[in-house]
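A.B. asks: Structure, please.
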Amino acid sequence: MRTRLLLFWVVVAISAAVALAPAPAAAESTWDQIKRTGKLRYGAIDYPPNWFRDKASGKWTGFLVEMVEDIAKEMGVEAVPVETTWATCVLDLQSNKTDLQFGLQATPKRALVIDFAGPAYELYWYAVNHQGFKAKTWEDYNKPEVKIAAMLGSADVVILQKVAPKATRVELSDVAATALAVTSGRADAMVTAVFGALVAKNRNPDLGDFVLPTPTVYLPSYAGLRREDNNTFQKFLQAWAEWNNLLGYTEARIKKYLESAGATDIPDNVRF
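C.D. replies: Alright, predicted model coming up:
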C-alpha cells in the first residue's frame, strides 16, 4: 500500500512539473529577425543586369539590388548582399544564410522547400547562337548534335529539359562562361532569360543571332523566401511587388540597368 501511495505522489509531482514547465519558444519569424537585427540579407549572383559586382570596391549594383534596397528602406533596415549562385541560393534561404532571393522561377521542385512572393517581373527565354549556326524554333535546337550552354542550377536548365530534351547541354557556372562557350565554338548556342541574353549579345560582338525561339517560353519571376508559419514577410513582399509593377517602377529599373550593363542595342523581338 505504501509503495502504491508513494508511486501515486511521484506521478502527481512529475505531472505538476510538466504542467508548470515553460513551453518551448516559438521560432523567430523572418520578419521579426530582420527587424531585430536591422539587416535584410539578400542573395546576389553575378548576372548583369540583375546584379553587378564592382571588382575594385566589391559593391553590388543592379536592378534587383535597387529593388531590395527599396524594400529595406520601407522596412527601416539595411540591405546586406550575400554572394551566392543559382545552384546554392535556395539552400542559403533554407539555412538562414539569406532572407530573400529575387530572380527565381517558382518551379515545383523549389516550391517543395521555399515560399514565393510576386511575381516581381516577367521573363522570356532567348537563345544566342554561334555565328554560322542557324536555328529559330525549339525543334531546331532539340537535336543531340546541337550543344547548348546554360547556367548550372538555373531555370534555364529546367526549361531546356522540357523544350529541347534531346539537345546536348553544356552546364556552366555563370552567364559569362556560357557566352564564352558559344564564341569559342564549344557550344552552338546559349539559352537564358532575356536580360542575361541581351547583355551577353551586346558585350560579345562575336556572338551570332539573337533568337526568341518558337513556341515562346515565358515564366514570371518571383522573390523566394524561407517557408514558415508566420507569413508577415511574404504578405509584405507580395504587396510591394504588386505596387511597384502597377506604378511602373520595376520596368523603369530594368531598363536603367540594361543600359548600365551596355545593352543599348535592343532588338525588336525583345519582350519584358
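A.B. asks: hey, let's count contacts and neighbours off CA atoms from now on
C.D. replies: Noted.
A.B. asks: can you give me the helices in the chain?
C.D. replies: 2-20, 30-37, 63-75, 89-94, 108-111, 138-141, 155-163, 175-183, 194-203, 232-246, 249-260 (DSSP state H).
A.B. asks: what's the angle from the third one to helix 249-260?
C.D. replies: Here helix 63-75 points in a direction 140 degrees away from that of helix 249-260 (axes from the mean of the first three to the mean of the last three CA atoms, to 10 degrees).
A.B. asks: Need the residues that contact helix 63-75.
C.D. replies: By CA atoms under 8 Å, 6 or more residues apart in numbering, the list of residues contacting helix 63-75 from outside reads 35, 40, 42, 44, 49-51, 78-79, 102-103, 237, 240, 250, 253-254, 256-257.
A.B. asks: Another sequence for comparison is provided below:
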Amino acid sequence: MSRTTGVEMTLRTWFRMLGITVLTFSLPEVALAASSLDKVKQSGVVKVCLAQQQPDNYKDPRSGQWTGVMVDLLNELSKWMKVKTDIAEVGWDVAVLSLKQGTCDLFASSIVYTAPRAMEIAFVTPFGAKGDNIVIDKKNPKNIKVHADLNNPNITIIAELGTREHDNAQRFFPKARILAVKVPSTVQVIDWVKRGDADAAVLPTITARWWLNVPENAAWAAMGFPGNDFGNAPNGWAVRQGDPDWLDFLNSFSGWVTANGMAKQLYDEYLERTNPFTKKD
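C.D. replies: Reported below is the predicted structural model:
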C-alpha cells in the first residue's frame, strides 16, 4: 500500500469519525425530549412551569406558596412518584416557549387546548374542560346581553396577553377593540373594567366565579353571560413534543385523576373556600 493510499484511508476514517461526532452533537434537543421520564427518575426532580390563574394555580398572597387545583394535583403526582418539584414561574405569553426551550419538563398550569398551541406542544389527556365568560360593570352601561353584543367596534375587551382568553376574544369578537396586557395574575385584567378603560374582561368562567365570590367584587361587578359560556375547550397539562414515554406516563396519571373525580372535587372545594384575596377588616 502506497503512502498516498494510506493517507487517503486515514483521512476517510477521520471524516467518518467527524461525521459521527457532528451527528451526535446535532441531536441534543431530540435526546432531551426523549429522556424526560428517565431524567426525572434519575435526578428525583421534575422541572415544572406554572403561570398564575385562579383558582387553578396561584401564589397565596399571605404565605407566598403556590396553591390551587393544579398545584394539588401536581403535589399528588410528585408524592406518588417520590420526587421533588422545581417550580419556575412564567407568563402565559411564554407558556409554549418555556417547554420548547427546556425551561421545564412539564407545564402544569391549567393550559387550555388551542390549535396553534397544539402545533407546538403536546397536550396531556385533559382533566376536564373550561369555558370563557366576561366580567362587566354591574350597571352594564353598554347594555351587553348576548355574545354578539361584544362583536362591535364600540366595545373594548381586555384579556391577559398570551392566554386562551386573548385568542378567543380575537376569534369570536373580531370587530371589537381588543386590549391584551401582561399582568402578574389573571384577575387583574378586571381592573381595566373597574376604571372604565374596558367594557368587558374575558376570563375562564371558573376564575370569574371564584373572583365574584368575594363580596366587595360582586358589589360592583357581574358575570356577563351567566350559564352561557363561549370557547369551551379541554384543559390540563402539556409537555414538549416528541416525548412519548413522558406523555404516556402523564396520560395515565390523568386517567387515574379522572377515574377518581379528583379534579372536579378540587374545583368545587376551591370555590367553597374563603378566597385569600378577600379584604380583611
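A.B. asks: Tell me how the two chains score on TM-score.
C.D. replies: In this superposition the chains share a TM-score of 0.85, using TM-score structural alignment, normalised by the length of the first structure; 259 aligned residues with a CA RMSD of 2.5 Å.
A.B. asks: Export the helices of the first structure as TSV, with columns for distance to P220 of the first structure and mean neighbour count.
C.D. replies: Below are the helices of the first structure laid out as TSV (distance: least, CA to CA, whole Å; neighbours: other CA atoms under 10 Å):
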stretch	distance to P220 of the first structure	mean neighbour count
helix 2-20	50	10
helix 30-37	24	16
helix 63-75	15	19
helix 89-94	17	21
helix 108-111	14	11
helix 138-141	20	19
helix 155-163	11	17
helix 175-183	20	22
helix 194-203	12	22
helix 232-246	12	17
helix 249-260	13	18
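A.B. asks: Tell me which of the ones you listed sits nearest to P213 of the first structure.
C.D. replies: Checking these against P213 of the first structure by CA to CA gives helix 138-141 as the closest, at 5.7 Å.
A.B. asks: Nearest to L219 of the first structure, out of the helices of the first structure?
C.D. replies: So among those, helix 155-163 is nearest, using CA to CA, at 9.6 Å.
A.B. asks: So which bit of the second structure is that closest one matched to?
C.D. replies: Under TM-score structural alignment, the match for helix 155-163 of the first structure in the second structure covers residues 164-172.
A.B. asks: contact partners of the matching stretch?
C.D. replies: For stretch 164-172 of the second structure, using CA under 8 Å, 6+ apart, the contacting residues are 112-114, 132, 151, 157, 159-160, 178, 180, 202-204, 231.
A.B. asks: Compare those and tell me which is most surrounded.
C.D. replies: Among the contacts of stretch 164-172 of the second structure, A159 has the most neighbours (other CA atoms under 10 Å), with 31 neighbours.
A.B. asks: Aligned to H130 of the first structure, what sits in the second structure?
C.D. replies: If you follow H130 of the first structure across to the second structure using TM-score structural alignment, you land on D137.
A.B. asks: State the distance from the closest residue to its match other than its chain neighbours to A159 of the second structure.
C.D. replies: Among residues not flanking D137 of the second structure along the chain, A221 sits closest, at 4.6 Å (CA to CA, 6 or more residues apart in numbering). From A221 of the second structure across to A159 of the second structure, the span is 16 Å (CA to CA, to the nearest Å).
A.B. asks: hang on, the earlier thing: could I get the helices of the first structure in TSV, plus columns for distance to E83 of the first structure?
C.D. replies: Formatted as TSV, the helices of the first structure follow (distance: least, CA to CA, whole Å):
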stretch	distance to E83 of the first structure
helix 2-20	45
helix 30-37	18
helix 63-75	12
helix 89-94	9
helix 108-111	19
helix 138-141	33
helix 155-163	19
helix 175-183	16
helix 194-203	18
helix 232-246	21
helix 249-260	19
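A.B. asks: For A120 of the first structure, find the nearest of the ones you listed.
C.D. replies: helix 232-246 (5.2 Å).
A.B. asks: what range in the second structure does the closest one sit on?
C.D. replies: Taken onto the second structure by TM-score structural alignment, helix 232-246 of the first structure occupies residues 245-259 there.
A.B. asks: Would you mind getting the average deviation of the matching stretch from the first structure?
C.D. replies: Average distance between stretch 245-259 of the second structure and its aligned residues in the first structure, after superposition and using mean CA distance after the TM-score superposition for the first structure, equals 1.1 Å.
A.B. asks: Distance from the chain centre to that stretch, please.
C.D. replies: Centroid separation for stretch 245-259 of the second structure versus its chain: 17 Å, with CA atoms, centre = their mean, to the nearest Å.
A.B. asks: Check stretch 134-143 of the second structure too.
C.D. replies: 28 Å.
A.B. asks: and the most centrally placed residue in the second structure, what does it touch?
C.D. replies: The geometric centre of the second structure, computed from its C-alpha atoms, lies nearest to I111 (CA atoms, centre = their mean), at 3.1 Å. Applying CA under 8 Å, 6+ apart to I111 of the second structure gives the contacts N235, G236, W237, A238.
A.B. asks: That one maps to what in the first structure?
C.D. replies: By TM-score structural alignment, I111 of the second structure lines up with L104.
A.B. asks: any idea how far its match is from K235 of the first structure?
C.D. replies: Distance of L104 of the first structure to K235 of the first structure, given as CA to CA: 17 Å.
A.B. asks: hang on, the earlier thing: I'd like the contacts of stretch 164-172 of the second structure laid out as TSV, including distance to A34 of the second structure.
C.D. replies: Below are the contacts of stretch 164-172 of the second structure laid out as TSV (distance: CA to CA, whole Å):
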residue	distance to A34 of the second structure
V112	24
Y113	23
T114	24
D132	35
N151	44
I157	41
A159	35
E160	33
I178	39
A180	35
V202	37
L203	35
P204	33
G231	33
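A.B. asks: For F173 of the second structure, see how far away L161 of the second structure is.
C.D. replies: 16 Å.
A.B. asks: Just give the nearest non-adjacent residue to N275 of the second structure, would you?
C.D. replies: Ranked by CA to CA, 6+ apart and with sequence neighbours excluded, the top spatial neighbour of N275 of the second structure is V214, at 6.8 Å.
A.B. asks: separation between the one you found and L271 of the second structure?
C.D. replies: 11 Å.
A.B. asks: and N235 of the second structure, what does it touch?
C.D. replies: Counting by CA under 8 Å, 6+ apart, N235 of the second structure touches S110, I111, V112, Y113, P126, F127, G128, A129, K130.
A.B. asks: So which of the residues you listed sit within strands?
C.D. replies: S110, I111, V112, G128, A129, K130 (DSSP state E).
A.B. asks: Please consider this matter closed, and thank you.
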